[in-house]
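Student: Okay, structure incoming, though there's no sequence with it:
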């Protein structure tokens, strides 16, 4: 992996993560992540829309006049989201009904239009596709982690309703903490989403701070006469 792809990977998954750093797409992030499967479903839909749209925009970027680039980008994104919505209606109908309006609202998601304008419109398709893939995976990870946290605290389960995405055979994937687990209602409500995301952002900032301190200590560590750290 060359330096460009390495930088795009680290940026999308960590340093410039849409959900934890840019804090984009918070409306679906908060509303949908009541459990792991809902977060996974919306995350995959957003990922597909992001990759398909950015690839298309990067391919035709030289043929779009600057004055109409935003309407053109939105039109391309809307076409891809409509296709994804139709596929979800056909193959994941129950999950589509749960996610509801948040599937078509991917068209207005700041992550999708933001990466189209900031990166895809200025770079070749291969780089644009990889950038959108990493950004989409980063956003997907935040969705599933937050959804899993809220489901676990609110209901004492994990992977409930997995059959909506993986079929009836996946009903046995549900993990239960305890049969008499009461749960915390707050985790299932909108305030629980804000609190959960706050913990994730705080954890990332803490890790970044510790990594920076470790790197700084390594640079300032004295070197002995043999060229080794003392």
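Tutor: Happy to help now that I have it. Remember, it's a predicted structure, so these values are computed and weren't measured experimentally. Numbers count the residues shown, from 1 in each chain.
Student: From here on, just use CA atoms for contacts and neighbour counts.
Tutor: Noted.
Student: for the one helix or strand residue 41 maps to, packing partners?
Tutor: Assigned by DSSP states H and E, residue 41 falls within helix 36-60. On a contact count with 3 or more C-alpha pairs under 8 Å, 6 or more residues apart in numbering; DSSP states H and E, helix 36-60 meets helix 26-32, helix 69-91, helix 93-99, helix 110-118, helix 125-155.
Student: Comparison target below:
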């Protein structure tokens, strides 16, 4: 039963592909795998930390003000990760732009806090948050890998060419907003066809 808490958020209830949540950052920052990795790590830090704190403090948070309390906890963690990325990776900070602070109001994080963390044990909450984080990371990294590969002809992570250039004339439209919609649409169709989600 415990392991199921982890696995359900990865594919079956994947926030991006199965539930269509968190599409704003998915569409906006998936122009490169490096951006997706940065957003995935920031998202995972905030989701796991906030849900653990909320689960541990659930008995002390009054029912009437639980949502504002959740937002304060999430906002504090987002501020911490925002300052960390700004200090240690200014380029990534610049690429993530407004979407990094917008993690505060990400419906996935607030939804997991309300639907799961506030009602379950700390250990179950950790497994749930870790599974949702892995699922979100897989979704945005797969979208960004396809977009970067087709849009620039290569995949570069932290200055290293991971996938060598395979074309001299990439489809630049894949790096534009229509490319994000096309990629997500095709991936959703393939996952539905394969009955994965």
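Tutor: Alright, I've got the coordinates. The shown structure was predicted, so the numbers you read here are calculated from the model rather than taken from an experiment.
Student: looking at the helices and strands packed on helix 36-60 of structure 1, which is buried most?
Tutor: The highest mean neighbour count among the helices and strands packed on helix 36-60 of structure 1, using mean count of other C-alpha atoms under 10 Å, belongs to helix 125-155: a mean of 24.
Student: residues in structure 2 matched by that one, start to end?
Tutor: Using TM-score structural alignment, the residues of structure 2 aligned to helix 125-155 of structure 1 are 122-152.
Student: Check the mean deviation of the matching stretch from structure 1.
Tutor: Mean deviation of stretch 122-152 of structure 2 relative to structure 1 after superposition (mean C-alpha distance after the TM-score superposition for structure 1): 0.6 Å.
Student: So what's the gap between that stretch and the chain middle?
Tutor: The chain centroid and the centroid of stretch 122-152 of structure 2 are separated by 6 Å under C-alpha atoms, centre = their mean, to the nearest Å.
Student: since we're on the residue mapped onto residue 165 of structure 2 from structure 1, how many residues are nearby?
Tutor: Aligned counterpart of residue 165 of structure 2 in structure 1: residue 177 (TM-score structural alignment). Using other C-alpha atoms under 10 Å, residue 177 of structure 1 has 12 neighbouring residues.
Student: Identify the residue nearest residue 177 of structure 1 in space, chain neighbours excluded?
Tutor: Nearest non-adjacent residue to residue 177 of structure 1, counting by C-alpha to C-alpha, 6 or more residues apart in numbering: residue 156, 5.2 Å away.
Student: Please list all residues in contact with that neighbour.
Tutor: Residue 156 of structure 1 is in contact with 176, 177, 178, 181, 182, 183, counting by C-alpha atoms under 8 Å, 6 or more residues apart in numbering.
Student: follow-up on the earlier one: quick one: which of the helices and strands packed on helix 36-60 of structure 1 is nearest residue 18 of structure 1?
Tutor: helix 125-155 (5.8 Å; C-alpha to C-alpha).
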